[in-house]
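A.B. asks: Show me how the following folds:
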Amino acid sequence: MSTSSEPLPFVPSSSIALAPSGMLRTAELLLRNPSAVLAQVQAGGAELRELPLRLALCALAGFGAFGFLLGFTRSPLAGLAAAPKLMLVGLGSLAVCLPALHVYGRLLGARLTALQAVCEALVALGTTGLTLLGLCPVWLVFANIVNHPPTGYFHVMLGSLVFLGLAALRGIAVLVGALRLQGRTVLHLLAWTALYGMVGMQMAWVVRPFVGTPGSPTAAFRPLESSAFDAATTLLRSNLDSLDGRPPSSSNDETETFQSEESL
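C.D. replies: Predicted structure coming up:
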């Protein structure tokens, strides 16, 4: 008894190995060759319409993971609440500042469509998100070392600002470097970065707490008091006091003020 069957079409193994989804391909390019992503943005084309979603997902993955670990220093529940908050801060600040980026670029001679300007901003934010994702193991070690009473909370808060700042600087550095290689102006981007940083800090202040002051009841949000910049100054002073062996903040009144005006 004989059977016959049609031969299956031959599919090279290399094509299977080199055919990841668009999302994974974009993430890999952001890590290894962000200039290629920006070249794709500059060239335009049909695929440009799908790029903002991919870049936004890269950013959300990193901000969400880091936000969860930030809140997790207090409790798993705080981590689940902090993750969407940090995602909102990253993408929400970008949405608020995007019109300014497009206007600045136009004033300085950048010839980009609105979609291309969005993609370039998301390249920086996506790189920031992937950097935060890579820093997550480092954050776990750092938080485990410093998160001990009575001063651990202040070290965790200052450390979170440093980690977020480093990731943001890498995102901007990658974008600036790629634009310079293309011979394009970056002045509008530097001005916009300062604006984005201020908006991001204030938005983080609005949706706080991310961890919650030790001893205070758990709250989804806190009432607005002062500003993010005042709280950052108090946070820095509290860390300097603890390094000198003094109680955090120079007086009990300031300590109570910081607990009510929690920055993160």
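A.B. asks: From now on I want contacts and neighbour counts done on CA atoms only, so please keep to that.
C.D. replies: Will do.
A.B. asks: In this structure Asp38 contacts Glu120, no?
C.D. replies: Not quite, residue 38 is Leu, not Asp. Yes - the criterion here is Cα atoms under 8 Å, and Leu38 meets it with Glu120 at 6.8 Å.
A.B. asks: quick one: the strands in the stretch 101-250 of the chain?
C.D. replies: Using DSSP state E, counting those that start in this stretch, the stretch 101-250 of the chain contains no strands.
A.B. asks: And the helices in it?
C.D. replies: Remark: helices assigned in the stretch 101-250 of the chain by DSSP state H, counting those that start in this stretch are 114-146, 152-181, 187-207, 228-243.
A.B. asks: Show the contacting residues for Leu80.
C.D. replies: By Cα atoms under 8 Å, 6 or more residues apart in numbering, Leu80 lies in contact with 68, 71-72.
A.B. asks: Ranking by neighbours, what's the top pick from these?
C.D. replies: Of all the contacts of Leu80, Phe68 has the most neighbours under the rule other Cα atoms under 10 Å, reaching 26 neighbours.
A.B. asks: Now Pro84: which helix or strand?
C.D. replies: Assigned by DSSP states H and E, Pro84 falls within helix 76-107.
A.B. asks: for that helix, which positions count as buried?
C.D. replies: Neighbour counts using 16 or more other Cα atoms under 10 Å place 78-91, 93-94, 97-98, 100-102, 104-105 of helix 76-107 among the buried residues.
A.B. asks: Kindly report the same for stretch 16-27.
C.D. replies: 26-27.
A.B. asks: May I have the distance across it, first residue to last?
C.D. replies: Using Cα to Cα, to the nearest Å, one end of stretch 16-27 lies 18 Å from the other.
A.B. asks: Identify the residues contacting the residue lying closest to Leu101 once chain neighbours are set aside.
C.D. replies: Distance criterion Cα to Cα, 6 or more residues apart in numbering; nearest residue to Leu101, sequence neighbours excluded, is Trp192 at 5.9 Å. If a contact means Cα under 8 Å, 6+ apart, then Trp192 has 97, 100-101, 104 as its contacts.
A.B. asks: how about a cut-off of 10 Å?
C.D. replies: 97-98, 100-105, 121, 186 (Cα atoms under 10 Å, 6 or more residues apart in numbering).
A.B. asks: Also Ala114?
C.D. replies: Ala114 touches 98-99, 101-103, counting by Cα under 10 Å, 6+ apart.
A.B. asks: which residues does Gly44 contact?
C.D. replies: Residues near Gly44 by Cα under 10 Å, 6+ apart: 38, 112-113, 115-116.
A.B. asks: To compare with the earlier structure, here is another sequence to fold:
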Amino acid sequence: MRAFLQAVDDFLRGRGPFAVGAPVAGRLRWLFAFVLVFGAFYGVVMGTFSGLAPGRFHQLLYSGAKVPLLMLVTFAFCLPSFFVVNTVAGLRDDFPEALQAVVAAQSCISLVLACLAPLTALFYASCADYHSAILLNGLMFAIAWMTAQVVVRRYYAPLIRRSPTHRTMLCAWFLVYVFVGIQMAWVLRPFVGAPGVPVTFFRQEAWGNAYVVVGGLIGQLLGSAGG
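C.D. replies: Have a look, this model is predicted:
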């Protein structure tokens, strides 16, 4: 446990095995461990919206598994295109460094989510609206994603100095990752768990367009606020 906490501190400070220019092999195992541990922790908290009754316990386990699964599957879907685009742009030799930057982003997102988990629990205790809970968790993911850009830019700064084209590649990664991530979150739902609905790992109507649904939720909340 002490080694794990020390690794977290080194990661946040960008020192030791997580310093820019340090060997990649020394940090990747920790970065993926952060995704699994902190992502699962936030997922468990995320799944407590419907309460802790015996019949709802599986929702905590499912949500705890789904958050790291969401991040790793989204990462896996985006990685091949990211590799090809970097190769076409003549940046193949720099790809290992670019890879560790985007992996570090996944770890930072998980870590920030874990830090935001108490706020999510507090919101659950003070609000019983399911749609508001979904939007809150979307906000938490957005905050974590924006915070992770600090870590990404830490690792990408030497690459951008080497070739400004890396800045374009980084923007392309962000756009593809967010687009795929939102759709994957829709496919893997439920994360929060609607009260009164039986607990399942996947919804029966898993496939659909996430963007249409999210737009409808926002419109519904704005309409109720205006009325």
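A.B. asks: what's the most distant pair in the contacts of Gly44 of structure 1?
C.D. replies: Leu38 and Thr113 (13.6 Å; Cα to Cα).
A.B. asks: higher neighbour count, the two?
C.D. replies: In this view Leu38 of structure 1 and Thr113 are compared by other Cα under 10 Å, and Leu38 has more residues nearby, 21 against 13.
A.B. asks: Deepest in the core, which of the helices of the stretch 101-250 of structure 1 is it.
C.D. replies: helix 114-146 (a mean of 21; mean count of other Cα atoms under 10 Å).
A.B. asks: Could you give the separation of that one from the chain centroid?
C.D. replies: 4 Å (Cα atoms, centre = their mean, to the nearest Å).
A.B. asks: again, but for stretch 208-217 of structure 1
C.D. replies: 21 Å.
A.B. asks: Go through that stretch and flag the buried ones.
C.D. replies: 208-213.
A.B. asks: about what we covered before: between Leu38 and Glu120 of structure 1, which contacts overlap?
C.D. replies: Taking Cα under 10 Å, 6+ apart as the contact rule, Leu38 of structure 1 and Glu120 both touch 175, 179.
A.B. asks: Now do the same for Gly134 of structure 1: its match in structure 2.
C.D. replies: By TM-score structural alignment, Gly134 of structure 1 lines up with Cys115 in structure 2.
A.B. asks: mind checking how far its match is from Val45 of structure 2?
C.D. replies: Going from Cys115 of structure 2 to Val45 of structure 2 by Cα to Cα gives 11 Å.
A.B. asks: just Phe95 of structure 2 next, same as before
C.D. replies: Separation of Phe95 of structure 2 from Val45 of structure 2 (Cα to Cα) stands at 35 Å.
A.B. asks: same thing with Ala104 of structure 2?
C.D. replies: Ala104 of structure 2 is 23 Å from Val45 of structure 2, where distance means Cα to Cα.
A.B. asks: What of Ile134 of structure 2?
C.D. replies: Distance from Ile134 of structure 2 to Val45 of structure 2, by Cα to Cα: 13 Å.
A.B. asks: Excluding chain neighbours, give the residue nearest to Gly181 of structure 2 in space.
C.D. replies: Thr74 (5.5 Å).
A.B. asks: Tell me which residue of structure 1 matches up with that neighbour.
C.D. replies: Aligned by TM-score structural alignment, Thr74 of structure 2 pairs with Ser93 of structure 1.
A.B. asks: Which one of the helices of the stretch 101-250 of structure 1 lies nearest to Thr26 of structure 1?
C.D. replies: The nearest among these, by Cα to Cα, is helix 114-146 at 9.6 Å.
A.B. asks: got the contact list for the aligned partner of Gln106 of structure 2 in structure 1?
C.D. replies: Alignment note (TM-score structural alignment): Gln106 of structure 2 maps to Leu125 of structure 1. If you count contacts by Cα under 10 Å, 6+ apart, Leu125 of structure 1 has them with 55-56, 58-60, 62-63, 90-91, 94, 119, 131, 167-168, 170-172, 175.
A.B. asks: To which secondary structure element is Ala65 of structure 1 assigned?
C.D. replies: helix 51-72.
A.B. asks: and that helix, how far from structure 2 on average?
C.D. replies: Using mean Cα distance after the TM-score superposition for structure 1, helix 51-72 of structure 1 ends up 1.2 Å from its aligned counterpart in structure 2, as a mean over the superposed pairs.
A.B. asks: Pull up the aligned stretch in structure 2 for that helix.
C.D. replies: Under the alignment (TM-score structural alignment), helix 51-72 of structure 1 falls on residues 27-48 in structure 2.
A.B. asks: Which positions in the matching stretch come out as buried?
C.D. replies: 27-28, 30-32, 34-48.
A.B. asks: returning to that earlier point: identify the contacts common to Leu38 and Thr113 of structure 1.
C.D. replies: With Cα under 10 Å, 6+ apart, Leu38 of structure 1 and Thr113 have common neighbours 44, 119.
A.B. asks: What lines up with Pro198 of structure 2 in structure 1?
C.D. replies: Counting by TM-score structural alignment, the partner of Pro198 of structure 2 is Pro217.
A.B. asks: In contact with that match, which residues are there?
C.D. replies: Residues near Pro217 of structure 1 by Cα under 10 Å, 6+ apart: none.
A.B. asks: How much space separates it from Asn147 of structure 1?
C.D. replies: For Pro217 of structure 1, the distance to Asn147 of structure 1 - Cα to Cα - is 19 Å.
A.B. asks: Leu101 of structure 1 now?
C.D. replies: Using Cα to Cα, Leu101 of structure 1 is found at 38 Å from Asn147 of structure 1.
A.B. asks: Structure 2: which residue goes with Leu243 of structure 1?
C.D. replies: Under TM-score structural alignment, Leu243 of structure 1 pairs with Ala225 in structure 2.
A.B. asks: swap in Trp192 of structure 1?
C.D. replies: Checking TM-score structural alignment: Trp192 of structure 1 goes with Trp173.
A.B. asks: I figured Leu136 of structure 2 hits Leu122, correct?
C.D. replies: No - when contacts are counted by Cα atoms under 10 Å, Leu136 of structure 2 is not listed as touching Leu122 (11.3 Å).
A.B. asks: list residues touching both of these two?
C.D. replies: Counting by Cα under 10 Å, 6+ apart, Leu136 of structure 2 and Leu122 have no common neighbour.
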